[in-house]
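Engineer: Here is my input; please provide its structure:
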Amino acid sequence: MPTKAPARKTSANGATGATGTTGATPAREHSVDEIAEKISAAILEHRLAPGTKLGEDRLATIFATSRAKVREVLARLAHEQIVELVPQRGAFVAKPTIEQAQDVFEARRLIEPGVLRRLIRTLDDAKRERLQRHIELEADARRRDDKRAIVRLSGEFHVLLAELAGNSALARSMRELSVLTCLIISLYDAPTATSCRADEHEEIVAAVNRGDAARAEKLMLHHLDHIEQSLKLDDSVEEVDLESVFS
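Structural biologist: Modelled structure (predicted):
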């Protein structure tokens, strides 16, 4: 009788293989949204410095995707001013000038008081719980001295305020401004501004919970002034190994 061929099974991603055989599972291809999020997160955590070259070939290999998809990601991030596309040279993590940095903080001073006012008007128990949970995550990251988590959570706090305020345009603006702020802090090497002071977010949340809009706005403006005033100019850019950043 002819030998029966080994049964084949289909994996969750559609790949087939002989039953009982072993082999490496093909890497899952990342979506445009996932790649953009990973690059933004690397910037938020100061793993990607301003001026870092984002080579299409290297990113396509790292994320197991096509150069066309990488170009789409970089174009999106360039639209958000997080990436700079230089003709004949490629894509680079944006390197804001001092004037652009000042513009970012001016925009935040105009936007964030309005975010707080809207949040206070719509505050409920569920939103209070999310704010408290975030404050607890920040405190835990500080106890563990997890610097990456501290930086990331500090930026995400401001995005969370905008998301809870319930205005999608404000939330989108705050996501972009938060990443740009991290770039500015990284570029201008502000050791006291790499993360927000431990008590400032707690004080803002306390004022929000009391419904004290005037106090919350005052605290927020002081908070932003403190970060901006901590900045200092530093034009140096270190070489970054993209594979190690995204591994």
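Engineer: Only C-alpha atoms from now on, for both contacts and neighbour counts.
Structural biologist: Fine.
Engineer: Please work out which residues outside stretch 160-178 touch it.
Structural biologist: 44, 80-82, 104, 108, 111-112, 115-116, 118-120, 122, 127, 131, 155-156, 158-159 (Cα atoms under 8 Å, 6 or more residues apart in numbering).
Engineer: For the comparison step, fold the sequence that follows:
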Amino acid sequence: MAGHTKAAGKSVTSRALNVLGAFDQENPVLGLSEIARRSGTPVATCHRLLGELTEWGALAKTTGGRYQIGYRLWTLGMLAPVQKGLREVAAPYMHDVLFATRHVVNLFVLEDARALLLERIAGTAVGQPVARVGERLLLHTSAGGKVLLAYAPVSVLEQAFAELKQETRHSITDPARLQREIVKIREQGYATTIEEHALGTSGLAVPVFGAGGRVIAALGAVGIGATPPPVARTLPALQVAAKAIGRTLGVTG
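Structural biologist: Predicted structure coming up:
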């Protein structure tokens, strides 16, 4: 089982894989002793492997001296058929949204109770994006994250509600208020944010439905200022693109 693997061999490769296997959805950030225990690796050996994995980019060290999965593993993960296919399918439709709305266009997927920014399309006249591709945002502070949260499993909802951090003075930290917003998102089919992730930016996002009506991603537009991108002009463009992405994935998947 992930996160509780015992050393299957004594090769460097197997031990390194066991160290990486110590991380899972419930434990995305771990300290040395935790990793050693969960991977069944001696502390001294674990410390050496952590240094090598961090240097290579498979792991990254936090400001508190703990470890999390690094950017290089994420980059390799983008080569996986599911993620790579979604990005390739979505890109042309995201360009259409950019052309129609003149707003930064983001594509988010759910990962470890976070909104992973899988792709972003921006032009020269739409402002500076505040999130980078590969960044994982809190679900309750971004429009795309709220969409993913509204259709997420109960376990993800519980985790998100347990960590309602305030990123700006506008972030929703009241569980009752957030619950009402989730109900509203499900009813109207889109989510908005007003300077909840970063001051000076607001967002609008819609779900991307896959096979069986499952939400596989969130497609959003980010505007500059304290007002979300105008619903009348932006929402139809996002909805058309989201439906096209879902339909194309259904045909090619």
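Engineer: Need the TM-score from the superposition.
Structural biologist: Superposed pair, TM-score by TM-score structural alignment, normalised by the length of the first structure: 0.29. Supporting alignment: 119 aligned residues with a Cα RMSD of 5.8 Å.
Engineer: In helices, which of the contacts of stretch 160-178 of the first structure appear?
Structural biologist: 44, 104, 108, 111-112, 115-116, 118-120, 122, 127, 131, 155-156, 158-159 (DSSP state H).
Engineer: Just the buried subset of the contacts of stretch 160-178 of the first structure, please.
Structural biologist: Buried residues within the contacts of stretch 160-178 of the first structure, counting neighbours by 16 or more other Cα atoms under 10 Å: 44, 80-82, 104, 108, 112, 115-116, 118-120, 127, 131, 155-156, 158-159.
Engineer: what about Arg177 of the second structure, neighbour count?
Structural biologist: 10 (other Cα atoms under 10 Å).
Engineer: Which element, helix or strand, includes it?
Structural biologist: In the assignment (DSSP states H and E), Arg177 of the second structure maps to helix 175-188.
Engineer: So for that helix, what gets flagged as buried?
Structural biologist: In helix 175-188 of the second structure, counting by 16+ other Cα under 10 Å, buried: 178, 181-182, 185.
Engineer: before we move on, what about stretch 133-150 of the first structure?
Structural biologist: Under 16+ other Cα under 10 Å, the buried positions of stretch 133-150 of the first structure are 134-135, 138-139, 141, 148-150.
Engineer: ok, so of those residues, who is nearest Ile39 of the first structure?
Structural biologist: Compare each of those with Ile39 of the first structure using Cα to Cα and the shortest gap goes to Arg148, at 14.3 Å.
Engineer: What ranges does the first structure have for its helices?
Structural biologist: 32-44, 56-62, 67-79, 98-122, 125-143, 147-165, 168-187, 198-210, 213-229, 242-246.
Engineer: Show me what the third one is packed up against.
Structural biologist: Here helix 67-79 of the first structure is seen to pack against helix 32-44, helix 56-62, strand 83-86 when contacts are counted using 3 or more Cα pairs under 8 Å, 6 or more residues apart in numbering; DSSP states H and E.
Engineer: Columns distance to Glu163 of the first structure on top of the ones you listed, output as a markdown table?
Structural biologist: Below are those laid out as a markdown table (distance: least, Cα to Cα, whole Å):
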| stretch | distance to Glu163 of the first structure |
| --- | --- |
| helix 32-44 | 17 |
| helix 56-62 | 30 |
| strand 83-86 | 24 |
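Engineer: Quick one, which of those gets closest to Met220 of the first structure.
Structural biologist: helix 32-44 (19.9 Å).
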